[in-house]
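Visitor: Starting from these lines, generate the structure:
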Amino acid sequence: MPRKFKPGEWVKIKGHTSAPKMEVLKYVSKKDSIFGTIDNDTYLECVWYQNGDRKLEAFHQNKLIKLIETGGLFKT
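Guide: This is a model prediction of the structure:
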């Protein structure tokens, strides 16, 4: 399965109107619990801020949608 996103792109969870805007950090390895195989091209580590707290979580790329606007969280 090809990678859909690049680090630095803005994404949000599909179908959630109140989902936070998140920045893609990198693809992360996930181990399949049934087959024990390693998947390096499907899960993305994303970062976002909520009430001043930095949140970090991995999401399956098919659950995310790319946002048109770009730009990092750390604008100067």
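Visitor: Only C-alpha atoms from now on, for both contacts and neighbour counts.
Guide: Noted.
Visitor: Number of residues surrounding residue 6?
Guide: 14 (other Cα atoms under 10 Å).
Visitor: what about residue 65, distance to residue 31?
Guide: 23 Å (Cα to Cα, to the nearest Å).
Visitor: Return the distance of the residue nearest to residue 73 when sequence neighbours are not counted relative to residue 45.
Guide: Nearest non-adjacent residue to residue 73, counting by Cα to Cα, 6 or more residues apart in numbering: residue 23, 7.5 Å away. According to Cα to Cα, residue 23 and residue 45 sit 9 Å apart.
Visitor: for residue 51, same thing?
Guide: 20 Å.
Visitor: to compare against the first, here's another:
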Amino acid sequence: MPRKFKPGDWVKLKGKTISPKMEILKYTTVRDPIFRIKKHDSYVECVWYVNGERKSKIYHQNKLIKLIETGGLYRV
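Guide: As a prediction, this is how the structure comes out:
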């Protein structure tokens, strides 16, 4: 499966009206809990901030949609 994003891209969850604006950090490997198969090139680690607190989570790339703005959380 081809990669849809690159580090620094802004994304949000598909189909959610209220979703945090998140930044792609990197693609990561996830192990399937049932078959113990490693899945590559499909999961991304995202980061966002809520009231100054850093949050992060791993999502499958198909659950995310790219926002027009890019450039990282620290862009001025």
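Visitor: What would you report as the TM-score here?
Guide: Comparison of the two superposed chains (TM-score structural alignment, normalised by the length of the first structure) gives a TM-score of 0.93, and 76 aligned residues with a Cα RMSD of 1.0 Å.
Visitor: Who are the packing partners of the host helix or strand of the residue nearest to residue 73 of the first structure?
Guide: Secondary-structure assignment from DSSP states H and E places residue 23 of the first structure in strand 22-31. On a contact count with 3 or more Cα pairs under 8 Å, 6 or more residues apart in numbering; DSSP states H and E, strand 22-31 of the first structure meets strand 10-13, strand 38-50.
Visitor: ok, now with 10 Å
Guide: strand 10-13, strand 38-50, strand 53-60, strand 64-66 (3 or more Cα pairs under 10 Å, 6 or more residues apart in numbering; DSSP states H and E).
Visitor: Kindly compare burial across those strands and name the winner.
Guide: The highest mean neighbour count among these, using mean count of other Cα atoms under 10 Å, belongs to strand 10-13: a mean of 22.
Visitor: mean offset of that one relative to the second structure (after superposition)
Guide: On superposition with the second structure, the mean distance recorded for strand 10-13 of the first structure (mean Cα distance after the TM-score superposition for the first structure) is 0.3 Å.
Visitor: just how off-centre is that strand within its chain?
Guide: A distance of 7 Å separates the centroid of the chain from that of strand 10-13 of the first structure, by Cα atoms, centre = their mean, to the nearest Å.
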